[in-house]
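>>> dropping the sequence and predicted coords here.
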Amino acid sequence: MIPGPFSYHRPTTVADAVKLLSTLGDDARPLAGGHSLVPMMKLRLATPEHLIDLHDIAGLKGVTRDGNNVLIGAMTTQHELLASEVIAKSIPVLHEAALLIADPQVRYRGTVGGNVANGDPGNDMPALMLTLGAAYRLEGPNGVRKVAAADYYQGAYFTAIEAGEILTSISIPVPAAGHGHAYEKLKRKVGDYATAAAAVVLTMSGGKVETCAIGLTNLSETPLLADAAAKAVIGTSLDAASLKKAAAAAQAIMAPAADARGPVEYRKHVGGIMVMRALQRAAAKAA
């Protein structure tokens, strides 16, 4: 199918984009990479009357380090994320995960902001943002506000963003020096959403886990932060019993849908395996 008719707008400032979204209301949608919105439009699952293309807005691209935080412009593509030395040195788990998103063609066009903004439970970056303690900068008709990634996702395609607002950048605290990281993703084929995926960022001291955060992808209607699973491994050397305990704690909060990727119990089972694998690989990387 082809999309229904729509009017096309290409503002050059965030203020102009916000004004258009506020004025046009529910009939307008912002366009970043388009990998979620355009397929929905082709299937007539989304029928916006106005598209607000964000590609000409200066300042929405780029990766910089500001003290102990890394700032990522919302229109930064996955390819640009992969090419960033700041990401490679400061937050390498994002580099690792970006390589697992779809294929090179999609990564050249798909944006980080688009991946985190729309609340698609299958997207990879949201769970990583939870794991890393990221915050989103939202700009709208009432000014600027920051929302923690942990507070942003409220349901499938339902987020804390308000009418007229645009997610303009992402702020991520730089993990501790010597941290370990991993993103384990099980998928049916290249380009597919995860059947189950787990992100881990941890630090080790004296052979034992000192700090840990675990995020889960596509195992509920929102990305999940598996706090109980992370706490289960603190102070342990990640022995077999501790890994199983962490997997069980993570599985307790999983609520995946049964779909072509498998029934619920299978997806929870492999979700636990992804958690154990990510923990082991992150620990092996920790200095």
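Looks like it came in fine.

>>> contacts, neighbours, all on C-alpha from now
OK.

>>> quick one: the strands in the stretch 101-250 of the chain?
135-140, 143-148, 153-155, 158-159, 166-173, 180-186, 196-205, 208-217, 224-225 (DSSP state E, counting those that start in this stretch).

>>> and the contacts of the first one?
Strand 135-140 is touched from outside by 14, 18, 129, 144-149, 161-172, with contacts defined as C-alpha atoms under 8 Å, 6 or more residues apart in numbering.

>>> can you turn the buried part of the residues you listed into a PyMOL selection?
The command below creates a PyMOL selection of those among the contacts of strand 135-140 that count as buried (16 or more other C-alpha atoms under 10 Å):
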select buried, resi 14+18+129+147+148+149+161+164+165+166+167+168+169+170+171+172
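
>>> columns distance to Ile91 on top of the strands of the stretch 101-250 of the chain, output as CSV?
What follows is these, written out as CSV (distance: least, C-alpha to C-alpha, whole Å):
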stretch, distance to Ile91
strand 135-140, 15
strand 143-148, 18
strand 153-155, 22
strand 158-159, 25
strand 166-173, 9
strand 180-186, 9
strand 196-205, 10
strand 208-217, 14
strand 224-225, 18
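
>>> between those, which one is closest to Pro39.
Closest of the strands of the stretch 101-250 of the chain to Pro39 is strand 158-159, at 18.3 Å (criterion: C-alpha to C-alpha).

>>> so what touches the closest one?
Ala117, Asn118, Gly119, Tyr152, Tyr153.

>>> which residues are in contact with the second one?
Same thing as Asn118. Tyr157, Phe158, Thr159.

>>> closest one of those to Arg188?
Tyr157 (23.1 Å).

>>> isn't the closest one right up against Gly122?
No. With contacts counted by C-alpha atoms under 8 Å, Tyr157 stays clear of Gly122, the gap being 10.4 Å.

>>> between these two, who's got more neighbours?
Gly122 (23 against 13; other C-alpha atoms under 10 Å).

>>> ok, second structure coming up, stack it against the first:
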Amino acid sequence: MIPASFDYVRPESLEEACRVLGEAADSGDDVKVLAGGQSLLPLLRLRLAYPSTLVDLGRLPGLRGIDDRGDHVFVGALTTHDEVLRSAVIRDRAPLLALATATVADPAVRHRGTLGGSLAHADPAGDLPAVALALGCVLVARSGDGEREIPAADFFVDYLETALGPGEVLTGVKVPVLGPGWGFHYEKFHRTAQAWAIVGVAAAVRRGDGIVEEARIGLTNMGSVPVRAGAVEETLRGVDLASPGSDGTADPIAQACARADEGTSPSSDLHARPDYRRHLARVLTRRAVRSAIG
């Protein structure tokens, strides 16, 4: 299909982009931001989105790159998925982000799609929002009024809706560097390599003295926004890792992960019904946690 007509603007600076977005919002225009375009363009072609103005940020300077800042890694919003995957800093300092990014669509999409665009698009079936939630990432936004930081827990508001204001541009992501003892895994079920996740699980588990000291579990496509599996995280804390279940008792890891769907609101669509997604969440969480524990 052919997209509906729209005005196209390509600002030359971040300041100009913020001004254009603010003016469009003040005039009541429906404006969309284009980064890599791998999520937005299909919506335009199917006319599921029909903005009056499209603001292309693809050539803005200063919004691309990966910087190790000690307690966190800063990733520019226009950094592509492929650049994330090829980064030794990401592999060493933020391995969960690398693991999940490797499952995003296919190489063609990963060469064009961006980390910031994926997060700002806020599709609950996207892989990276759940990772940002599990890691406790902080998203940095800029407007004409200055810069502000938005925790991932507050960033995703509803389906395809974020906390970004009308004149704000996502400029980067602070990815916390978790210390020794942490293990990571991203587990995903999808129909084909290019398809969205039916369900995905981002798991980060910290071990110490033979027990689970902390767990962070982010769920993909189990609601209108990415969600934390709080019941699993709470139940896993303090679990003894010394051959769980070998004495004939129930496996405490399996018991904890059986609570993965608690508090979720999975949707029903052509790909899966809610009860199937709930089943997948429990199974995939168990796999992800075991892999993260090692």
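Thanks, I have it. All values reported here derive from a predicted model rather than from experimental measurement.

>>> that older thread, I'd like the contacts of Asn118 of structure 1 as CSV, with distance to Leu243 of structure 1 appended.
Shown next, in CSV, are the contacts of Asn118 of structure 1 (distance: C-alpha to C-alpha, whole Å):
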residue, distance to Leu243 of structure 1
Tyr157, 32
Phe158, 33
Thr159, 32
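
>>> report the contact partners of Leu54 of structure 1.
Neighbours of Leu54 of structure 1 in contact, by C-alpha under 8 Å, 6+ apart: Arg10, Pro11, Thr12, Ala17, Pro30, Leu31, Ala32, Met75.

>>> corresponding residue for it in structure 2?
Aligning on TM-score structural alignment places Leu54 of structure 1 opposite Leu57 in structure 2.

>>> if I look at its match, how far off is Thr79 of structure 2?
Counting by C-alpha to C-alpha, to the nearest Å, the separation of Leu57 of structure 2 from Thr79 of structure 2 is 12 Å.

>>> figure out which of the strands of the stretch 101-250 of structure 1 is closest to Ile234 of structure 1.
Closest among these, once you apply C-alpha to C-alpha, is strand 208-217, at 5.0 Å.

>>> mean shift between that closest one and structure 2?
Superposed on structure 2, strand 208-217 of structure 1 shows a mean distance to its aligned partners of 0.8 Å (mean C-alpha distance after the TM-score superposition for structure 1).

>>> structure 2: matching residues for that strand?
Following TM-score structural alignment, the partner segment of strand 208-217 of structure 1 in structure 2 covers residues 211-220.

>>> so what touches that stretch?
Residues contacting stretch 211-220 of structure 2 (C-alpha under 8 Å, 6+ apart): 124-127, 129-131, 133-135, 197-207, 226-230, 232-234, 236-242, 281, 285.

>>> residue in structure 2 matching Ala160 of structure 1?
Aligned partner of Ala160 of structure 1 by TM-score structural alignment: Ala163.

>>> once you drop chain neighbours, what's closest to that match?
Phe155 (5.0 Å; C-alpha to C-alpha, 6 or more residues apart in numbering).

>>> structure 2: which residue goes with Val86 of structure 1?
In structure 2, the residue paired with Val86 of structure 1 according to TM-score structural alignment is Val89.

>>> in which helix or strand would I find its match?
helix 88-93 (DSSP states H and E).

>>> who touches that helix?
Contacts for helix 88-93 of structure 2 (C-alpha under 8 Å, 6+ apart): Ile66, Asp67, Asp68, Val73, Val84, Leu85, Leu97, Ala98, Val177, Leu178.

>>> helices - which of these land there?
When the contacts of helix 88-93 of structure 2 are checked against helices (DSSP state H), the matches are Val84, Leu85, Leu97, Ala98.

>>> ok, the closest residue to the second one other than its chain neighbours - contacts?
Nearest in space to Leu85 of structure 2, with sequence neighbours left out and distances taken as C-alpha to C-alpha, 6+ apart, is Ala98 at 5.6 Å. With C-alpha under 8 Å, 6+ apart as the criterion, the residues that contact Ala98 of structure 2 are Val84, Leu85, Ile90, Arg91.

>>> before we move on, what about Ala249 of structure 1?
Taking C-alpha under 8 Å, 6+ apart, we find Ala249 of structure 1 in contact with Ala226, Ala228, Ala229, Ala232.

>>> of those, buried ones?
Of the contacts of Ala249 of structure 1, these count as buried by 16+ other C-alpha under 10 Å: Ala226, Ala228, Ala229, Ala232.

>>> which of the residues you listed fall within helices?
Those of those lying in helices (DSSP H): Ala228, Ala229, Ala232.

>>> how about the second one, what's its match in structure 2?
Taking TM-score structural alignment, Ala229 of structure 1 has Val232 as its aligned residue in structure 2.

>>> now for its match: which residues touch it?
Val232 of structure 2 touches Ile217, Ala256, Cys257, Ala258, Arg259, Ala260, counting by C-alpha under 8 Å, 6+ apart.

>>> so which of those residues wins on neighbours?
Of the contacts of Val232 of structure 2, with other C-alpha under 10 Å as the count, Ala260 tops at 29 neighbours.

>>> alright, I will stop here.
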